[in-house]
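Peer 1: A structural model of the following input is requested.
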Amino acid sequence: MKENILIDLGGILIDLDFNAMHDAFEALGVREEPAKSDLQKYETGKMSTADFYSLWQTSNWVMKSDINHAWNALLLDIPEERIALLKKLSRKHRLYLVSNTNELHINAIKSQMGIFGWNQFSKLFEKMYFSHEVGNRKPNKAFFESILKDAGLSAEDCSFIDDTKEHVDAAAKLGMDAHYVNLEEETILDLDIAR
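Peer 2: Presented below is the predicted three-dimensional model:
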């Protein structure tokens, strides 16, 4: 691993359950999900949370809190072993969190961890880069370039870990030491980085 490690959040650190989210929306009477392009607008901060709520067409009248609950049903927890790995890595490497995410998910994770837990987690990273704050998303070249510029890093001095092949390929094209984690077969703990 290089001196600087850029690590994805969803799937790599925090476990996700897409079925739970889909089931929760189905229970609300959502017949079809919003267009991918609209979800990506929310993910890149180009759509407000208020507008995001209005994307969900339901057969029943639902409150914003219902949509929150369904949207955040995706998020499980961060296993302790992964936190332990981050602590170990942070002693020898500079860690950066890089995630395609959104305001509601980050707020839910903060709430789940509590103020103390979130602060302890945040301290493991030099900086956190969230797509809705950066205004761009993986695998776009501009997303990576803006992070490298902001952090004062060169791609050649960075390792990148993600569970989406497209993101890993984009990082590798820029010159990063990129690692794909196939979640059907492994986790970040299976990578040769904990030694």
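Peer 1: okay, CA-based contacts and neighbour counts for the rest of this
Peer 2: OK.
Peer 1: which neighbouring elements make contact with the helix of greatest length in the chain?
Peer 2: Longest helix in the chain, counting residues (DSSP state H): helix 103-122. On a contact count with 3 or more C-alpha pairs under 8 Å, 6 or more residues apart in numbering; DSSP states H and E, helix 103-122 meets helix 64-72.
Peer 1: swap the cut-off to 6 Å and go again
Peer 2: Helix 103-122 is packed against no helix or strand, with contacts defined by 3 or more C-alpha pairs under 6 Å, 6 or more residues apart in numbering; DSSP states H and E.
Peer 1: another sequence for comparison is provided below:
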Amino acid sequence: MIKNLVFDFGDIFINLDKPATYREMAALGVTKITEEMIAVYHQYEKGLMTTDAFINFFHDKFGLEKTDLVRSWNAVLLDFPKKRLEFVKELAASKKYRLFLLSNTNDLHISWIQDSLGDEFYNEFKNCFEQFYLSHEINFRKPDAEIYQFVLNENELIAEETLFVDDLKENTDSANSLGIHVWNLIPGEEEITELFTKKKNLL
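Peer 2: Got it, this is the predicted structure:
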């Protein structure tokens, strides 16, 4: 029996245009994603690098100005449909499950999201969750198994009583390897509001 629901953020609640940052960066002359850039990104996403250090890396390496980098970096972020907020608010109000958010999110992205949504909308959303885990605040990132183990241990959750929803298969595969039930939601084909239809066998 599922007692705990753990949700990703991007492309589960807020829509993403995943290639947008690459397009924007290419327009600024950064046409190749190197291993060094990926390593820096992962460090930043784990909160092991400050926003200033992250921006300075791209400025020193490619001559990018802060405003150009921030605009390009946040281009991936789109809208947050109101029906998804209403869905999770109703779910929280039912008190049938313990709700958690678990997102690979960095400081620049979450700042843009807060500004874009406004305090009222953002706080309504955040308050639906018992814990609101952002990778840069807890120093772990998906799909590393330790991030899921951290959530289980911190909240005394039983893996077999927990369902994790994410749009990336590598993330759901990693969680599933620990015995957590998963839904690898396909953006554009499936909606988080369909949870009780798609996973009615569990819920």
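Peer 1: any idea what the TM-score is?
Peer 2: After superposition, the two chains reach a TM-score of 0.90 (TM-score structural alignment, normalised by the length of the first structure), with 195 aligned residues with a C-alpha RMSD of 2.2 Å.
Peer 1: tally up the residues packed near residue 93 of the second structure, please.
Peer 2: By the criterion of other C-alpha atoms under 10 Å, residue 93 of the second structure has 11 neighbours.
Peer 1: er, residue 13 of the first structure I mean
Peer 2: Around residue 13 of the first structure there are 22 residues (other C-alpha under 10 Å).
Peer 1: how close does it sit to residue 133 of the first structure?
Peer 2: For residue 13 of the first structure, the distance to residue 133 of the first structure (C-alpha to C-alpha, to the nearest Å) stands at 20 Å.
Peer 1: can you show me the strands along the first structure?
Peer 2: Under the criterion DSSP state E, the first structure contains strands at 4-7, 94-99, 127-130, 158-162, 177-180.
Peer 1: corresponding residues in the second structure for the longest one?
Peer 2: With TM-score structural alignment applied, strand 94-99 of the first structure matches the range 98-103 in the second structure.
Peer 1: how big's the offset between that stretch and the first structure?
Peer 2: For stretch 98-103 of the second structure, the mean deviation from the first structure after alignment is 0.8 Å (mean C-alpha distance after the TM-score superposition for the first structure).
Peer 1: show me how far that stretch is from its chain's centre.
Peer 2: Centre-to-centre, stretch 98-103 of the second structure and its host chain are 10 Å apart (C-alpha atoms, centre = their mean, to the nearest Å).
Peer 1: and if you look at stretch 158-171 of the first structure?
Peer 2: 13 Å.
Peer 1: ditto for stretch 152-168 of the second structure
Peer 2: Per C-alpha atoms, centre = their mean, the centroid offset for stretch 152-168 of the second structure relative to its chain is 15 Å.
Peer 1: ok, stretch 131-148 of the second structure next?
Peer 2: Worked out by C-alpha atoms, centre = their mean, stretch 131-148 of the second structure lies 10 Å from the chain centre.
Peer 1: likewise stretch 46-64 of the first structure?
Peer 2: Remark: stretch 46-64 of the first structure is offset 22 Å from the chain centroid, using C-alpha atoms, centre = their mean.
Peer 1: now do stretch 84-99 of the second structure
Peer 2: With C-alpha atoms, centre = their mean, you get 18 Å for stretch 84-99 of the second structure.
Peer 1: stretch 171-190 of the second structure too?
Peer 2: Centre-to-centre, stretch 171-190 of the second structure and its host chain are 13 Å apart (C-alpha atoms, centre = their mean).
Peer 1: quick one: buried residues of it?
Peer 2: For stretch 171-190 of the second structure, burial by neighbour count (16 or more other C-alpha atoms under 10 Å) applies to 171-176, 180-185, 187.
Peer 1: columns distance to residue 87 of the first structure on top of the strands of the first structure, output as a markdown table?
Peer 2: Putting those into a markdown table (distance: least, C-alpha to C-alpha, whole Å) gives the following:
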| stretch | distance to residue 87 of the first structure |
| --- | --- |
| strand 4-7 | 13 |
| strand 94-99 | 10 |
| strand 127-130 | 15 |
| strand 158-162 | 16 |
| strand 177-180 | 19 |
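Peer 1: can you say which of those strands is nearest to residue 43 of the first structure?
Peer 2: strand 127-130 (8.7 Å; C-alpha to C-alpha).
Peer 1: the closest one corresponds to what range in the second structure?
Peer 2: With TM-score structural alignment applied, strand 127-130 of the first structure matches the range 131-134 in the second structure.
Peer 1: any idea how far residue 56 of the second structure is from the residue of the second structure most remote from its centre?
Peer 2: Going by C-alpha atoms, centre = their mean, the residue of the second structure most distant from its centre is residue 63, 28.8 Å out. Taking C-alpha to C-alpha as the measure, residue 63 of the second structure falls 9 Å from residue 56 of the second structure.
Peer 1: ok, residue 27 of the second structure next?
Peer 2: 19 Å.
Peer 1: the two: which is more packed in?
Peer 2: The neighbour count for residue 27 of the second structure versus residue 56, taken as other C-alpha under 10 Å, is higher for residue 56 (16 against 11).
Peer 1: which residue in the first structure aligns with that one?
Peer 2: By TM-score structural alignment, residue 56 of the second structure lines up with residue 54.
Peer 1: please consider this matter closed, and thank you.
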